[in-house]
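**Student:** Need the 3D shape of this:
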Amino acid sequence: MSHPWFAGQTLPRVLAHRGFVPHDSENVAENSVAALAAARAAGTVYLESDCHLTSDGVVVLFHDDDLSRVTGDPRPVADVTSRELSEIMSTRGGLATLSDALDAFPDARFNLDVKAAAAATEVGRLVARHADRVLVTSFSDDRRRAALEAARAKGGDPATSAGSATLARVLLGARTGLRTLARSALDSVDALQVPVRHRGIRIVTPRLIAAAHEAGVEVHVWTVNDPEEMVRLVALGVDGIVSDDAALAVHTLVRGRGTDSLPGSPEHRL
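**Tutor:** Down below sits the predicted model:
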């Protein structure tokens, strides 16, 4: 059976990349409480975010290793206390700790990318009681598995998507026709979350989508902000679109009149 994270929602899924920062918003940073709230208000239940650990052991939703791009402060997230970061983010939409975000958005489903090895175990512990509505991922399969093991040790079993090493095996199997290789890699995941291309190589292909679907695994593509590209990918068979503009993606894929005939149009429910 499919993990509960996938149940009861329309296809295609719209995943709000680091929340949603409306174009007319001032002083709202990605991954902030305000950005998460804006994504929910835009009509998506899927909140994609990133996990780091502060110096006092608090998991925070923050993408970069350091604060420079978002706040102008050059320090690494790991060198800042949660209280310091909360003060810094108070004028940027509010700091979202993982614990608070899970409680503040009880109807949302979280897609959490473990960015730091030090955060993996604590992420797993925190999401355990929310496991039905959490998908854990990471470019590092080691970080992803560490978070999953910690969650399972606490009685939770989150969904998960492939890390880089697992994805490489799936891609090799799909491209060479080695179905057993692709299938064995896909047995351990619920989704593939991939870019359209990587270093000039097309990742999202009919073969990849077919291999994933044959194994009961969804394909989500990041980061797509062009509506025509969104529609093209969904017509190709993609199950989810990760976008910086959740409002545009929802309008295009869920509410837009032009999507009625697509395989993932609103009348197609799980």
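**Student:** from here on, contacts and neighbour counts on C-alpha atoms
**Tutor:** Fine.
**Student:** Enumerate every residue touching Asp219.
**Tutor:** To be clear, residue 219 is Val; Asp isn't right here. The contact partners of Val219, taken as C-alpha atoms under 8 Å, 6 or more residues apart in numbering, are Ala191, Leu192, Gln193, Val194, Ile209, Ala212, Val238, Asp239, Gly240.
**Student:** Quick one: residues contacting the last one.
**Tutor:** The contact partners of Gly240, taken as C-alpha under 8 Å, 6+ apart, are Leu11, Pro12, Arg13, Val14, Leu15, Glu218, Val219, His220, Val221, Val234.
**Student:** Need those residues in JSON lines (columns: secondary structure and distance to Ser25).
**Tutor:** Shown next, in JSON lines, are these (DSSP: H, G, I helix; E, B strand; the rest coil; distance: C-alpha to C-alpha, whole Å):
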{"residue": "Leu11", "secondary structure": "coil", "distance to Ser25": "29"}
{"residue": "Pro12", "secondary structure": "coil", "distance to Ser25": "27"}
{"residue": "Arg13", "secondary structure": "strand", "distance to Ser25": "24"}
{"residue": "Val14", "secondary structure": "strand", "distance to Ser25": "21"}
{"residue": "Leu15", "secondary structure": "strand", "distance to Ser25": "20"}
{"residue": "Glu218", "secondary structure": "strand", "distance to Ser25": "33"}
{"residue": "Val219", "secondary structure": "strand", "distance to Ser25": "31"}
{"residue": "His220", "secondary structure": "strand", "distance to Ser25": "27"}
{"residue": "Val221", "secondary structure": "strand", "distance to Ser25": "26"}
{"residue": "Val234", "secondary structure": "helix", "distance to Ser25": "29"}
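**Student:** Any of these buried? List them.
**Tutor:** Using 16 or more other C-alpha atoms under 10 Å as the burial test, these include Leu11, Pro12, Arg13, Val14, Leu15, Glu218, Val219, His220, Val221, Val234 as buried.
**Student:** Quick check, the second one in contact with Asp239.
**Tutor:** Yes: proximity of Pro12 to Asp239 meets the contact threshold set by C-alpha atoms under 8 Å, at 4.9 Å.
**Student:** before we move on, back to that, what's the closest of the buried ones among the contacts of Gly240 to Pro76?
**Tutor:** Nearest to Pro76 out of the buried ones among the contacts of Gly240 is Leu15 (C-alpha to C-alpha; 26.9 Å).
**Student:** tell me which element His52 falls in.
**Tutor:** Remark: His52 resides in strand 46-53, with elements defined by DSSP states H and E.
**Student:** buried set for that strand?
**Tutor:** Tyr46, Leu47, Glu48, Ser49, Asp50, Cys51, His52, Leu53.
**Student:** Now the second one, please; I'll put the structures next to each other:
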Amino acid sequence: MTHPWFTGVATPRVLAHRGLVTPDAARGGVVENSFAAVAAAHSAGAHYVESDCHLTADGVVVLFHDDDLSRVTGDPRKVADVRVRELEELMTGRGGLITLAQALDAFPVTRFNLDVKATAAASIVGRTVAPFGDRVLLTSFSDARRRAALDAAAESGRGVRPATSAGRGTIGRVLAAVASRSDRLVTRALAGIDALQVPERQGRLRIVTPRLIAAAHRHDVEVHVWTVNEPHDMTRLVSMGVDGIVTDRADVALSALT
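**Tutor:** The predicted structure is shown next:
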């Protein structure tokens, strides 16, 4: 059965990578994963927002990509060492901090693709999204973190289980299985997976191939490619059969693909 995260929205899916920060917004000081960035993605018509989850010193899950604040705010401290009130102050003028709970509440029709970046955040992320599982996909480079978040959501006993995309280890097993041309191994590698979210290439290795897309589709698994910002690349990948484009320019993608 198709997870609700995928239903009611036509493919190709446009996933707003860390929200949407247009060049004009960036010149005004707005940064990725801010309240303003999520709001801009919503206003542009994006059904999906891709974001990242870290845990503050006082146990609040916030949408933030890096494990430290230096690139976004100029503060060298780790997210895990800063209380949420301090982070709110640092994000003032940068589009505003948004916590995971605020995102789910303030954007009730938006579907979130959440990358669990910190082990300490996994169980709290799972419990937080549990009532909203119909519009949440959980992922992580770490399959252990991804599974911990999914387990916490299931243990809460609330709502639909979130959808999930494969972590790095699972993706490696899928690629090996596809290369072996063993459908049995592909089936095993894709068990419990709703989507493969991958770059088109990793160094010299081409990851997104017609064979991978066909294998995923035979098992009702979607393929989403990150991070694609040029319209010609978006249309080329969609013509190959990919189901979703993760992009910093959701506004451009929506114009090019819909």
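**Student:** TM-score of the superposed pair?
**Tutor:** Counting by TM-score structural alignment, normalised by the length of structure 2, the TM-score of this superposition works out to 0.98. Behind it: 254 aligned residues with a C-alpha RMSD of 0.6 Å.
**Student:** ok, back up a step: possible to save the buried ones among the contacts of Gly240 of structure 1 as TSV with distance to Val33 of structure 1?
**Tutor:** Shown next, in TSV, are those (distance: C-alpha to C-alpha, whole Å):
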residue	distance to Val33 of structure 1
Leu11	26
Pro12	25
Arg13	21
Val14	19
Leu15	16
Glu218	28
Val219	27
His220	24
Val221	24
Val234	29
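**Student:** and which of those is nearest to Gly200 of structure 1?
**Tutor:** Nearest member of those to Gly200 of structure 1, counting by C-alpha to C-alpha, is Val221, at 15.7 Å.
**Student:** Could you tell me how far the aligned residue in structure 2 for that closest one is located from Thr209 of structure 2?
**Tutor:** Using TM-score structural alignment as the criterion, Val221 of structure 1 maps onto Val225 of structure 2. Val225 of structure 2 sits 11 Å away from Thr209 of structure 2, going by C-alpha to C-alpha, to the nearest Å.
**Student:** do Pro12 of structure 2 as well
**Tutor:** Pro12 of structure 2 is 17 Å from Thr209 of structure 2, by C-alpha to C-alpha.
**Student:** now do Leu257 of structure 2
**Tutor:** Distance from Leu257 of structure 2 to Thr209 of structure 2, by C-alpha to C-alpha: 20 Å.
**Student:** Same question for Gln202 of structure 2.
**Tutor:** For Gln202 of structure 2 relative to Thr209 of structure 2 (C-alpha to C-alpha), the value is 13 Å.
**Student:** same thing with Asp66 of structure 2?
**Tutor:** Taking C-alpha to C-alpha, one finds Asp66 of structure 2 at 30 Å from Thr209 of structure 2.
**Student:** Also Ser182 of structure 2?
**Tutor:** 16 Å.
**Student:** out of the two, which sits in the busier spot?
**Tutor:** Ranked by neighbour count (other C-alpha atoms under 10 Å), Ser182 of structure 2 and Thr209 place Thr209 first, with 15 against 12.
**Student:** how about Arg232 of structure 1, what's its partner in structure 2?
**Tutor:** With TM-score structural alignment as the criterion, Arg232 of structure 1 matches Arg236.
**Student:** and the helix or strand containing that match, how far out from the chain's middle?
**Tutor:** Following DSSP H and E, one finds Arg236 of structure 2 within helix 231-240. Relative to its chain's centre, helix 231-240 of structure 2 lies at 20 Å (C-alpha atoms, centre = their mean, to the nearest Å).
**Student:** what's around the aligned residue in structure 2 for Asp103 of structure 1, how many residues?
**Tutor:** For Asp103 of structure 1, the aligned position in structure 2 is Asp105, judged by TM-score structural alignment. A count of nearby residues for Asp105 of structure 2, using other C-alpha under 10 Å, gives 12.
**Student:** what do you get for the one 10 residues further on?
**Tutor:** The burial metric for Asp115 of structure 2, expressed as a neighbour count using other C-alpha under 10 Å, is 27.
**Student:** just to revisit the earlier point, among the buried ones among the contacts of Gly240 of structure 1, which one lies nearest to Gly124 of structure 1?
**Tutor:** Nearest member of the buried ones among the contacts of Gly240 of structure 1 to Gly124 of structure 1, counting by C-alpha to C-alpha, is Leu15, at 20.8 Å.
**Student:** is it true that that closest one touches Gly43?
**Tutor:** No: with contact defined as C-alpha under 8 Å, Leu15 of structure 1 does not reach Gly43; the gap is 10.3 Å.
**Student:** Show me whatever sits in contact with both of the two.
**Tutor:** Ala246.
**Student:** residues near the counterpart of Gly124 of structure 1 in structure 2, how many?
**Tutor:** Counting by TM-score structural alignment, Gly124 of structure 1 lines up with Gly126 in structure 2. Counted with other C-alpha under 10 Å, residues neighbouring Gly126 of structure 2 total 26.
**Student:** Name the helix or strand for Gly126 of structure 2, please.
**Tutor:** Assigned by DSSP H and E, Gly126 of structure 2 falls in helix 122-129.
**Student:** Then Asp151 of structure 2 would be within a helix, right?
**Tutor:** Yes: under DSSP: H, G, I helix; E, B strand; the rest coil, Asp151 of structure 2 falls within a helix.
**Student:** what's the spacing between the counterpart of Arg135 of structure 2 in structure 1 and Gly200 of structure 1?
**Tutor:** Under the alignment (TM-score structural alignment), Arg135 of structure 2 maps onto Arg133 of structure 1. Here the criterion is C-alpha to C-alpha. By it, Arg133 of structure 1 lies 34 Å from Gly200 of structure 1.
**Student:** out of those two, which sits in the busier spot?
**Tutor:** Arg133 (24 against 7).
**Student:** Skipping its backbone neighbours, what lies nearest Pro195 of structure 1 in space?
**Tutor:** Trp222 (4.9 Å; C-alpha to C-alpha, 6 or more residues apart in numbering).
**Student:** State the distance from that neighbour to Glu149 of structure 1.
**Tutor:** 26 Å.
**Student:** quick one on the thing from earlier: could the buried residues of strand 46-53 of structure 1 go into a markdown table alongside distance to Ala174 of structure 1?
**Tutor:** Below are the buried residues of strand 46-53 of structure 1 laid out as a markdown table (distance: C-alpha to C-alpha, whole Å):
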| residue | distance to Ala174 of structure 1 |
| --- | --- |
| Tyr46 | 28 |
| Leu47 | 29 |
| Glu48 | 27 |
| Ser49 | 28 |
| Asp50 | 29 |
| Cys51 | 31 |
| His52 | 33 |
| Leu53 | 36 |
